[in-house]
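A.B. asks: What shape does this take:
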Amino acid sequence: MRRSRNIVSAGLLALLLAGCTLLDEQTPGELAVRGARVQATVDGAMLELALDCRLSGPMSDALDRGIPLTLKVELKSPQAALLRRVELRYFPLSRRYLVRDPDSGRVLRSYAASAALLDGLRALHLPLGRDGSRLTGPELRVRIGLERSALPGPLRLPALFEPAWHLRSPEYAWTTDAG
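C.D. replies: Modelled structure (predicted):
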């Protein structure tokens, strides 16, 4: 009788520890915009962002296995809205982490380590092209989040329901010099 109680107690303890581990794995990542501005360029405009980004465990694991993570950047003014995407990707053969524009295929930055990639997001320059000239007004807003629909098929369903796949910044607003 006493032995069966010990076995049951040990089993309950194991389940409790497994549950704590599972909860820890379900902690979402963190993404925040610390600063933003739109700068005029010869080719149109450039969005300069200062981001703080911490990926969850499953997101980091996916990235390290070569699964691209696409961030959707929503930029709004009172007159217009733009949508841009940024892809974070690891190429195992070259052992490089890249920040890419998936629409043009252009590599924006390249890093040797995932920590350097996330640190590099503190100064992200995203070309807006001629569309950037439509962004006028006294205030601009930006919001960034993981584009779950860009994940491979087997990850899309878990990304909808599991907190570890939730990554979205609060909206960041700033005033512009030209209003």
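
A.B. asks: C-alpha only now, for contacts and for neighbours.
C.D. replies: Fine.

A.B. asks: And the strands in the protein, which stretches?
C.D. replies: Per DSSP state E, the chain carries strands over the ranges 30-41, 44-54, 69-76, 81-91, 96-100, 107-111, 124-129, 139-146, 172-175.

A.B. asks: Look through this structure and tell me its longest helix.
C.D. replies: If you go by DSSP state H, the chain has its longest helix at helix 2-25.

A.B. asks: what does that one rub up against?
C.D. replies: Helix 2-25 is contacted by residues 56-58, 164 when judged by C-alpha atoms under 8 Å, 6 or more residues apart in numbering.

A.B. asks: Second chain to compare with the first, below:
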Amino acid sequence: MASTTPYSRNGRRRDEGNSRIPRRYPIAASPTDSGRSCALHAQAAPVPGMAARPSRRSLLGHRRDSSHRSLRGSMRSGGSRRSFEVPMTRLGGGLSGWLLALTGLGAAVALLPWQPVQAETRVIDVHAEVREQAVFLDADLAVHLDAEVIDALRNSIALNLVVEAELVAPREWLWDRRLLGGKRALRLEYHALSRTWMVTDVTARETHTFSKLADAVRSLSRIRAWRLGSSTALPKEGRVLGKLRVRLDINKLPLPLRVPALFRDDWDLGSDWFLWRFPG
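C.D. replies: Below is the predicted model of the structure:
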């Protein structure tokens, strides 16, 4: 009965004597480190019927660049350990490699999708003066709406803003004394049937209609000729400071949206107090 083991009695493989099976990667030992040890390197033998591949030196005309490194390791096979060496090419040497990496990072950031501006309301400028024995105020706001707020507007949810303004007499030891003040309610809503945007000054009972949201927000951001009160409440001497801020009237929102409006940045439409010296 023929033996099925790949080894003969003398310990050699049966296919070693078969010349028809080429050994593509014979192992040759080369002495290194003054003969104390030897490293095993894989050498590619020519395959019958195939032309020999030209070396890197014959193609480029010079030796391999110093920027090429190799990954070395070892593996155990058949009771013996064999070492291997895999050539690797790094990005580049020194500063040029870092510049190339930073250039690629900048290109990746530039390809990121554009992120919309978060909801925000700021007071840009305020002007107040006395006319006809009354104090009138003009204010310019910067209102940015988030995509979620715009989607809520398109689903017939009105956005109510409250503008608060005060004139105070500052004091060193106690809180400021309030001289004049008032609130102005503004509402922004979308009419789906006519596809128009409406800005309503609830305090003045005025409504303006716009075909574009940008025009409606621009109208919402401009407050003109707001009468705060009689100028007789102002002191004849001493400093007078003005304060103005904008906040979202959360109580006018539907009940399911009130809690998210308190904690989410998408609905953060309140501004800080804007201070200025009166008159001015």
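
A.B. asks: Turn the contacts of helix 2-25 of the first structure into a markdown table, columns for neighbour count.
C.D. replies: What follows is the contacts of helix 2-25 of the first structure, written out as a markdown table (neighbours: other C-alpha atoms under 10 Å):
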| residue | neighbour count |
| --- | --- |
| Ser56 | 21 |
| Gly57 | 17 |
| Pro58 | 17 |
| Ala164 | 21 |
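
A.B. asks: Going along the chain, name the helices of the second structure.
C.D. replies: 56-60, 94-110, 147-154, 213-220, 255-263.

A.B. asks: so where in the first structure does the first one end up aligned?
C.D. replies: On the basis of TM-score structural alignment, helix 56-60 of the second structure is assigned to no residues in the first structure.

A.B. asks: quick revisit: would you format the strands of the first structure as JSON lines with mean neighbour count included?
C.D. replies: Below are the strands of the first structure laid out as JSON lines (neighbours: other C-alpha under 10 Å):
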{"stretch": "strand 30-41", "mean neighbour count": "17"}
{"stretch": "strand 44-54", "mean neighbour count": "18"}
{"stretch": "strand 69-76", "mean neighbour count": "20"}
{"stretch": "strand 81-91", "mean neighbour count": "19"}
{"stretch": "strand 96-100", "mean neighbour count": "22"}
{"stretch": "strand 107-111", "mean neighbour count": "16"}
{"stretch": "strand 124-129", "mean neighbour count": "18"}
{"stretch": "strand 139-146", "mean neighbour count": "20"}
{"stretch": "strand 172-175", "mean neighbour count": "15"}
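
A.B. asks: Turn those strands into TSV, columns for distance to Ala10 of the first structure.
C.D. replies: Output for these, formatted as TSV (distance: least, C-alpha to C-alpha, whole Å):
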stretch	distance to Ala10 of the first structure
strand 30-41	35
strand 44-54	35
strand 69-76	40
strand 81-91	41
strand 96-100	43
strand 107-111	46
strand 124-129	50
strand 139-146	40
strand 172-175	49
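
A.B. asks: Out of those strands, flag the one nearest Gly153 of the first structure.
C.D. replies: Closest to Gly153 of the first structure of these, according to C-alpha to C-alpha: strand 69-76, at 13.1 Å.

A.B. asks: and Tyr190 of the second structure, what pairs with it in the first structure?
C.D. replies: Match for Tyr190 of the second structure (TM-score structural alignment): Tyr90.

A.B. asks: surely its match meets Leu69?
C.D. replies: No - with contact defined as C-alpha atoms under 8 Å, Tyr90 of the first structure does not reach Leu69; the gap is 9.5 Å.

A.B. asks: returning to that earlier point: which residues does the match of Tyr190 of the second structure contact?
C.D. replies: 63-68, 96-98.

A.B. asks: residues contacting the nearest residue to it once chain neighbours are set aside?
C.D. replies: The shortest distance from Tyr90 of the first structure to any non-neighbouring residue, by C-alpha to C-alpha, 6 or more residues apart in numbering, is to Tyr97 (4.3 Å). Counting by C-alpha under 8 Å, 6+ apart, Tyr97 of the first structure makes contact with 88-91, 110-114, 117.
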